[in-house]
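Colleague: Got a sequence here, can you model it:
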Amino acid sequence: MKLYSIKARASLNGKHISGAERIVPEERVFETIRWIEKKVEKKNFDSLNIKVELIKEKPILIEKSLPIVDIKFKNHEDANLKAVKILHRITGIPTERIKELIALIHTGASPEKKNMRGAMIVNLTGKRVEKDRFRGVRTTDVDFLDREKVIKKLLEKGFTERTADALALTTKNMHHPDIIAEYCISDEPDYLTGYISTKEKYYRFTPLKEFGNKNGGRIYFIKNSTDIDELYRFLEEKPVLIKDVE
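Modeller: Below you'll find the model as predicted:
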């Protein structure tokens, strides 16, 4: 069966507005393009790029996504304190350093104090090791084998379609042997749910950011011995399909 990667990006004045990434069989390519067009048609954009490529490499198949642990907090401060505790337990990085790294995501982690285009990478000494502090690294080429079935299950559990996107991405991340944890908040000012992932669980925290904050991003926590070039290749180039949700 031929599989295709479909990536879409809508922008306004060079700023990212909306995007989508899918892996689909050949017969669903044009249906998926129409789905993307519908998704962005109400957005205010001046550029829309849709890229379709044949996947030549055999995808990694993952049986199930990370199990979801959904927790509501009184405020984002409490949620972030819990996040710091989880990340400290998993990584051993001092709590003050973890707080500093999280603060960067909330205030702009690039050298110009804006959002990075991809994720920050931090090793277990607490040092940032991404190749480019503007670009970071982006996890791409991941999807559910039967996305509609997965979304139906998630909706029945009270989650959203958006949860499927985040869950697929972080499940790919945690499949890499050298990534041991992740922290993520959206850059949308009114989307306050974020997550922390470990090898065992996907912790969905609400709220993990303050309403109105336009900053966001991800931190990937990795082993000190990680081959950075290989990590980039896996995250940005290796196709991954997930069969089902936990």
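Colleague: When you work out contacts or count neighbours from here on, use the C-alpha atoms and nothing else.
Modeller: Will do.
Colleague: ranges for the helices of this structure?
Modeller: Residue ranges of the helices in the chain, as given by DSSP state H, are 29-40, 76-91, 95-107, 147-156, 161-175, 228-237.
Colleague: Return the most buried member of those.
Modeller: The highest average neighbour count among the helices of the chain, using mean count of other Cα atoms under 10 Å, belongs to helix 161-175 at a mean of 20.
Colleague: Compute the number of surrounding residues for the residue nearest to residue 141 when sequence neighbours are not counted.
Modeller: Nearest residue to residue 141 in three dimensions, chain neighbours excluded: residue 239, at 4.8 Å (Cα to Cα, 6 or more residues apart in numbering). A total of 22 residues lie near residue 239 under the criterion other Cα atoms under 10 Å.
Colleague: now the helices of the chain in CSV, with distance to residue 133?
Modeller: Putting those into CSV (distance: least, Cα to Cα, whole Å) gives the following:
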stretch, distance to residue 133
helix 29-40, 29
helix 76-91, 21
helix 95-107, 12
helix 147-156, 33
helix 161-175, 19
helix 228-237, 14
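Colleague: residues contacting residue 40?
Modeller: By Cα atoms under 8 Å, 6 or more residues apart in numbering, the residues touching residue 40 are 10, 18.
Colleague: so how far is residue 144 from it?
Modeller: According to Cα to Cα, to the nearest Å, residue 40 stands 21 Å off from residue 144.
Colleague: cool, residue 39 as well?
Modeller: Using Cα to Cα, one obtains 18 Å as the distance from residue 39 to residue 144.
Colleague: and this one, so I can compare the two:
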Amino acid sequence: MIYSVRMRAAQGAAHEDGGRHISGAERLVSRDQIGALTQSMVERAFSHSRGQTDFINITVEAVATENIRRLELLPMTTVAAADVSAGRAAAKAALAAAGVKSPAADAGMERLLALKDSMRGAMLICGVTGQRLDGTDGRGIRVSRMDIDDQNRFAAWLEKRGFTGIHIREAVVLATKVAAASGVIAELCWSDDPEYTAGYVASASGYMRFPQLKPYGVMQGGRLFFIRPETNITELMHYLETQPVLVVTPEEAE
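Modeller: The predicted structure is shown next:
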């Protein structure tokens, strides 16, 4: 049996009661890994650079192995840019190449820039008009129940290609699940960690990392999923929130 272990940490109150989002984490693990994992999640919540948490929720839920979907990790590249402005321009170009229309990319970027704080979930944005479609206000859609199939192999694969740090390890797993969703054109994200300036654009064709998508010290961050106008929102949300996914590291012979 595999277990979904999910952590959410907030400041001031629980998220549902208006608490400020501090940290979150997702893993799919065996029973004997749960104890050590939950301890590390608690330590992570208490040491996050976004601030001191006073609410931590950890959920452990059994997942039937026959329900797990396996996906191959997205190809990964880094796109250098001179500064944040250039990084955002390059990200918009990547969205356009994936099929997001220019008005939608502009509107989506403006929504991220207008955030007063981070969102713990994602906004669903029409990839043609830029209209927000999820109706969840400040909560957003939380992508859940995903992990890499082999942590050690994944870490070695990333290190060999110059990708290090927990942010990118978690982001590319999430992006791989999202890119496989029916109706999703592309994703745009930058972190709410004030010490982490990178972000990415991801689609079925790959994960493009941009080292500078926000200024250092900024706590506002979030993610957008650009979707096709005809997408069934209910089915998409069900997949993102409940479908268990294990991401498989590509073979080395590439």
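Colleague: Tell me if I'm right that the residue nearest to residue 141 of the first structure and residue 62 touch.
Modeller: No: here residue 239 of the first structure does not reach residue 62: they are 11.0 Å apart, not a contact under Cα atoms under 8 Å.
Colleague: In the first structure, what residue corresponds to residue 96 of the second structure?
Modeller: Mapped onto the first structure by TM-score structural alignment, residue 96 of the second structure lines up with residue 88.
Colleague: I'd guessed that match sits against residue 98; true?
Modeller: Yes: the criterion here is Cα under 8 Å, and residue 88 of the first structure meets it with residue 98 at 7.4 Å.
Colleague: now residue 113 of the second structure, nearest residue through space, not along the chain?
Modeller: Leaving aside its chain neighbours, residue 113 of the second structure sits nearest to residue 220 (7.7 Å; criterion: Cα to Cα, 6+ apart).
Colleague: The one you found: neighbouring residues, count only.
Modeller: If you count neighbours by other Cα under 10 Å, residue 220 of the second structure ends up with 19.
Colleague: ok, the aligned partner of it in the first structure to residue 25 of the first structure distance?
Modeller: For residue 220 of the second structure, the aligned position in the first structure is occupied by residue 215, per TM-score structural alignment. Remark: distance between residue 215 of the first structure and residue 25 of the first structure (Cα to Cα) = 35 Å.
Colleague: what do you get for residue 183 of the first structure?
Modeller: 31 Å.
Colleague: The two - which one has more neighbours?
Modeller: Taking other Cα under 10 Å, residue 183 of the first structure and residue 25 do not tie; residue 183 has more neighbours (25 against 14).
Colleague: just to revisit the earlier point, and the residue nearest to residue 141 of the first structure, what is it in contact with?
Modeller: Contacts of residue 239 of the first structure (Cα under 8 Å, 6+ apart): 55, 57, 58, 59, 60, 140, 141, 142.
Colleague: Which residue in the second structure aligns with it?
Modeller: In the second structure, the residue matched to residue 239 of the first structure (TM-score structural alignment) is residue 244.
Colleague: can you tell me how far its match sits from residue 2 of the second structure?
Modeller: Distance, residue 244 of the second structure to residue 2 of the second structure, by Cα to Cα: 10 Å.
Colleague: so who does residue 144 of the first structure touch?
Modeller: Taking Cα under 8 Å, 6+ apart, we find residue 144 of the first structure in contact with 150, 168, 241, 242, 243, 244.
Colleague: if I look at the fifth one, how far off is residue 151 of the first structure?
Modeller: It refers to residue 243 of the first structure. Relative to residue 151 of the first structure, residue 243 of the first structure is positioned 12 Å away (Cα to Cα).
Colleague: thinking residue 56 of the second structure is in contact with residue 7, fair?
Modeller: Yes: contact criterion Cα under 8 Å: residue 56 of the second structure and residue 7 qualify, at 7.1 Å.
Colleague: Could you measure from the match of residue 239 of the first structure over to residue 37 of the second structure?
Modeller: Distance from residue 244 of the second structure to residue 37 of the second structure, counting by Cα to Cα: 18 Å.
Colleague: what do you get for residue 211 of the second structure?
Modeller: Noted for residue 211 of the second structure: a distance of 29 Å to residue 37 of the second structure, by Cα to Cα.
Colleague: what does residue 202 of the second structure give?
Modeller: From residue 202 of the second structure to residue 37 of the second structure the distance is 28 Å (Cα to Cα).
Colleague: and what of residue 47 of the second structure?
Modeller: According to Cα to Cα, residue 47 of the second structure stands 15 Å off from residue 37 of the second structure.
Colleague: One more: residue 116 of the second structure?
Modeller: To residue 37 of the second structure, residue 116 of the second structure is 32 Å away according to Cα to Cα.
Colleague: What is the equivalent residue in the first structure for residue 110 of the second structure?
Modeller: Counting by TM-score structural alignment, residue 110 of the second structure corresponds to residue 103 in the first structure.
Colleague: residues in contact with residue 31 of the second structure?
Modeller: By Cα under 8 Å, 6+ apart, the contact set of residue 31 of the second structure is 1, 2, 3.
Colleague: Map those onto the first structure and name those still in contact.
Modeller: Retained contacts for the contacts of residue 31 of the second structure in the first structure, judged by both residues aligned by TM-score structural alignment, their matches' Cα atoms under 8 Å, are 1, 2, 3.
Colleague: who wins for neighbours among those?
Modeller: residue 3 (21 neighbours).
Colleague: For it, which non-adjacent residue is spatially closest?
Modeller: Once flanking residues are discounted, residue 3 of the second structure sits nearest to residue 62: 4.4 Å by Cα to Cα, 6+ apart.
Colleague: Counting neighbours, what do you get for residue 51 of the first structure?
Modeller: 12.
Colleague: OK, contacts around it?
Modeller: Residues in contact with residue 51 of the first structure, defined by Cα under 8 Å, 6+ apart, are 5, 6, 7, 8.
Colleague: what do you get for residue 247 of the second structure?
Modeller: Residues near residue 247 of the second structure by Cα under 8 Å, 6+ apart: 70, 71, 72, 73, 146, 147, 148, 149, 173, 176, 177.
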